[in-house]
Structures are given as structure tokens and as C-alpha cells.
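Peer 1: here are the coordinates; sequence isn't available:
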């Protein structure tokens, strides 16, 4: 929560320079308290798992959040009960009549398919454009990040020689950004993907800024529009056993399955995974809510419905 301090207290300027969220009395009295509205476009096949992963991270803030789940009109999920979709998901056309403080667009199991061949590509393009006008800050995850980078900036994706699979050490490029408040010099991030975007392509677009990189995993987090959009190529939201389940699911089904890197204790899949990314994940999502959504959203109660 922000520190509320008397107007003109000398400590305010000092703390602000240290990247501490300080609110003076004038601003505090003008705050209109309402729940922040977050919409999640969940494109993952195991929707209940992804819902749980994201809500777990979003819950680590004392701010009140209202969570909405958006479903596509042009695609019917095969792995989630229709009863669940009817009960908890709302149609994209309905939700796109409203404004939201924040949005999360997940990955999808279509990363090796050309974008234009994805059956819901036209609809998701419309959602991307709507989000720019009606959502204050959006997180795009994995395939969602690559798809949005392609849609907005024509950034291509490239097929990797082998699946990028494991937990990789990542370094913030600008540790002073509020999104990295509380982070160590490096942090760990899960990756599970067959494609990538390249630094050389992103560098050609002045509006895009690479804010986290990994020597092994490459470009990890990109931002644009002063934090209105974040493109995250990994999966900070993953639960401890997600990669383990994926690895054991694919064993025996394909001959190219490799053990996830830097994941199991002593690199032994018979041992439990080492959870090395949870603190960074909690910080990242809390910082996004606190500093890019709560502090920045211009929407008031009359705007959002």
C-alpha cells in the first residue's frame, strides 16, 4: 500500500527518488476507492489450471480486484467443461463494451502455426486493438506476447532448433523501473516454447524496449507505451509442478523430449523441482498492479461500465 504522508514533508522527495510509492495528503483525499477491474483472456487449453496460477499471483496485493474471464466467439475450448465456460466466462463482445484497468492475455498452444492460420486470429486482432483503447495496462504472455508484437509492430517469430524448456536466469536491463522494485540483480523465469522473437528485430522499433534478458533464453520481457503494454516471453505464473507434468506427459510420445533445464534438484527428474521463481513472480505481478494499474489508471467509476 502507498505511504500517506503530510504535504511537503522533506522525506517525500527523498523517498520518491528511491522509487518508494508515496502519496501526499492532497492526493489521498482525492482518491476514489473502487475495485480495480482486471480482464483475463485465457487461451490456454487447461483453463482451470491457468486461472488458478494467475489468481494466485494477483491475490498478493491488498488492493481490491474484480476479475473477469473473457471467452472467444470464434473458438470453442476442447479441454474445459462447457459448464465451466458458461458459468465463469463472458463473451468477448459483451466485455468489449466496457473499460478495464488491466488485462492479461495468456499463451496458446498454437505457437508453431503461422499467425494468419490460427482459427481465431481475426477475432484476437480485434481484441488487441480494443485493449489499446479501453484497457490501461496489458500483460501479454508467451504466445500472446509474440502475437501482439507481430500485430502491433510486425515483429516475426522464429522456430527454435529445440524447445526452450526450463528455468532460466534473467537480468533486468533497467533495475530502476517500478516493475522491478524489490528484485535482486537477477531472477529466474520458466520458459516452455518452440519459437522466439529476436533482439535485432525489436531494436528496430523505437517504441519497444527490452527490459529483461537471459543469456540462455534470450529476450524475456519487452515493454511499450510507458508501461501500458508488457510482453513476457516466459511463464512467471507457472506453478511448481507445471514443467514436471509437461515433461512426463510428453515422454514416450515424442523422441525429442528433453529434461527441463535448471529445474530438478541435481538435474534428477526423480527428485522434486526446485522452485526458484516464485518470489520474482509475486513481485512482478504486485508491482504491475500497484505501479502500472492502480497508480496510473485514469478511469473512474463512471468510465468503466
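Peer 2: Looks like it came in fine. Computed from a predicted model, the values in this text were never measured in an experiment. Numbers count the residues shown, from 1 in each chain.

Peer 1: Only C-alpha atoms from now on, for both contacts and neighbour counts.
Peer 2: Noted.

Peer 1: Quick check: what element follows the longest helix that the chain contains along the chain?
Peer 2: The residue-count maximum for a helix in the chain (DSSP state H) belongs to helix 121-134. Counting by DSSP states H and E, the next helix or strand C-terminal to helix 121-134 is strand 135-141.

Peer 1: Show me what that following strand is packed up against.
Peer 2: Using 3 or more CA pairs under 8 Å, 6 or more residues apart in numbering; DSSP states H and E, the elements in contact with strand 135-141 are strand 100-105, strand 229-232.

Peer 1: Second structure for comparison follows:
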């Protein structure tokens, strides 16, 4: 089944070239089913890349999904045109009177800052508090996962001695969770961050459970026991070259950056990166959308 997005969105042409079924708004309006409504709060500076990656994952399910894109009003993005934001993105004032089946909040390159020092922190908190009452299930990525754990449960973050950068093995601590149904016992997850949360701080809260853990970098997938919140510390939606582009950018800028772990064959940046996370990267989005959104959300969204 298709993903329903605006016809002119750049992701539309990219996904169609990949033979992903993208339904036009006109056709979707004439189907006698209710699509799932998913709101994406995109905090990444590379908005078009991130929105395309997420829509690629959400489109590969048997469900019709209607996407709204949300941006912060208190932070001006310098890496995307104002026309793109004006054409395809809403602000909180535009959506605050609506309800959604699901919501995805992306990461952001602000891990080194104290949460309260992030210039859009107050707006982020307002949106998250609103989402608790207006969204059936919320999926938090990377920085957003850490920020939500802090705001909702008081779980602190810790800066790491060096950047967590590469593709890391993770093992399932709760393989019975539908979120990781179909996962191998050991799977791989792309990571790119300067901070982490600790297992012992998370499990102090009975409302939280650690689903997957890496012996090298700690918790990687956490959820609330009521399945309202999902905290994914990595980036299962990443493309083959996402880490490469980040590495090349930092090398060109003269920044200290190590070769991404478990990414290039023989750790040779001249070779093509090997994708080891694609299957589980798709499964986690499909499972979240199916088991925790579609199968449990009320048909009447006003009942959320």
C-alpha cells in the first residue's frame, strides 16, 4: 500500500524512481478508508534528506499513511530553502487543534548542549506535552529520544569521550516485543551522536523497558511499557552513504573525526560502505506502525 504525501514534495520523485508506491492526493481522497495520520517533527538541518529517509521506511507497509511535516517556529533552518519550508511544513499553531495516530520526532545535532540551552527547547517541550494528549504513539529518534527521556522521566544524558559514530551491534534484551519482531538476535544500528543514556538510569523507572542493548555503547532501543513512547538512539532509517557524507564533510572541514566503526570494508574510506542494517531498519518502522499505531489507534481520533 502507498504513502500519501504532497505531489510536489522532492521525496515523491525520489521514491517513485525506487518503485515505491506513492499515491497522489487526488486518488487517496477517493478511497473509502481512513489513512493513518502521522506527524513528523523534523529537527534535522538536512530536512529533505531526512524526510525522504523516513518516508521510504513508512511507505513499505500495507497501510495508507498520510504525512504532515512539522518544523519549529523558533529556530531558522539554514540548510533548506524558505520556499520548501513554506510549501511543505507546518508550525505548531497549524496542527495544535488536530490529533494524529502517530508521530516521529527526529534527532538534531545539539547533543553537546544542555537541553535548556537549545534555542528551541521551550517549543520542543510544548510540542511534546501536546503530543502526549493528541497523538496515539510517538517515536523518538537519537537526540529526541534522549530529550524525551529527560523531559518525561528525568533520565539524564552523558557526553561521551568520543563521538559514537558507525554501525554498532545490538542484542535483544526483550525479543518478545512486537517492536523487534523479525529481528536477528544480533543486529546492527547506525549511530552518530555525542551523548548517551545509561541502562541503570532507565530501568529505575518501572514505566520504561530496554528492548535492545549494545555492549559497546549501551541502550539502543527503549520503550514505555504502555507503548506510548518509543526511544530509538540510532538511525535505522539511514541510507548507505549517510555516515560517509558526514565523515567526508568533517574531514574536508579539518574536524577531528574517526572512521565510522563497522562501516567501510577493512576500514578503508575509499571503498563502498556495506549496508548491514537495512532489514531491521525497515522492520522497526513497519512494526511500530503496524502493532503500535494501526492495530491500537481509535478510528475516531478525537478519542485519543
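Peer 2: Thanks, I have it. Being a predicted model, the structure only gives us computed values, none of them experimental.

Peer 1: Got a TM-score for the two of them?
Peer 2: The TM-score (TM-score structural alignment, normalised by the length of structure 2) is 0.87; 274 aligned residues with a CA RMSD of 1.5 Å.

Peer 1: on that earlier part again, gap between the longest helix of structure 1 and the chain center?
Peer 2: Centroid displacement of helix 121-134 of structure 1 relative to its chain, using CA atoms, centre = their mean, to the nearest Å, is 17 Å.

Peer 1: elements contacting it?
Peer 2: So helix 121-134 of structure 1, by 3+ CA pairs under 8 Å, 6+ apart, packs with no helix or strand.

Peer 1: With structure 2 overlaid, how far apart is it on average?
Peer 2: Taking mean CA distance after the TM-score superposition for structure 1, the mean distance separating helix 121-134 of structure 1 from the aligned residues in structure 2 is 0.7 Å.

Peer 1: residues in contact with residue 79 of structure 2?
Peer 2: Contacts for residue 79 of structure 2 (CA atoms under 8 Å, 6 or more residues apart in numbering) come out as 45-47.

Peer 1: Compare the residues you listed and tell me which has the most neighbours.
Peer 2: For those, the largest number of neighbours (other CA atoms under 10 Å) sits with residue 47, at 18 neighbours.

Peer 1: my guess is residue 156 of structure 2 is in a helix, correct?
Peer 2: No - counting by DSSP: H, G, I helix; E, B strand; the rest coil, residue 156 of structure 2 is not part of a helix but coil.

Peer 1: Can you get me a residue count around it?
Peer 2: Residue 156 of structure 2 has 15 nearby residues by other CA under 10 Å.

Peer 1: So for residue 293 of structure 1, which of the helices and strands packed on strand 135-141 of structure 1 sits nearest?
Peer 2: Of all those, it is strand 100-105 that lies closest to residue 293 of structure 1, at 6.0 Å by CA to CA.

Peer 1: Between strand 135-141 and that closest one, find me the angle.
Peer 2: Interaxial angle, strand 100-105 of structure 1 versus strand 135-141 (axes from the mean of the first three to the mean of the last three CA atoms, to 10 degrees): 10 degrees.

Peer 1: Have a look at how far, on average, strand 100-105 of structure 1 is from structure 2.
Peer 2: By mean CA distance after the TM-score superposition for structure 1, the fitted strand 100-105 of structure 1 averages 0.3 Å away from its aligned residues in structure 2.

Peer 1: Now that strand: buried residues?
Peer 2: Neighbour counts over strand 100-105 of structure 1 (16 or more other CA atoms under 10 Å) mark 100-105 as buried.

Peer 1: Same question for stretch 39-55 of structure 1.
Peer 2: Result for stretch 39-55 of structure 1 [16+ other CA under 10 Å]: buried residues 39-44, 47, 50, 54.
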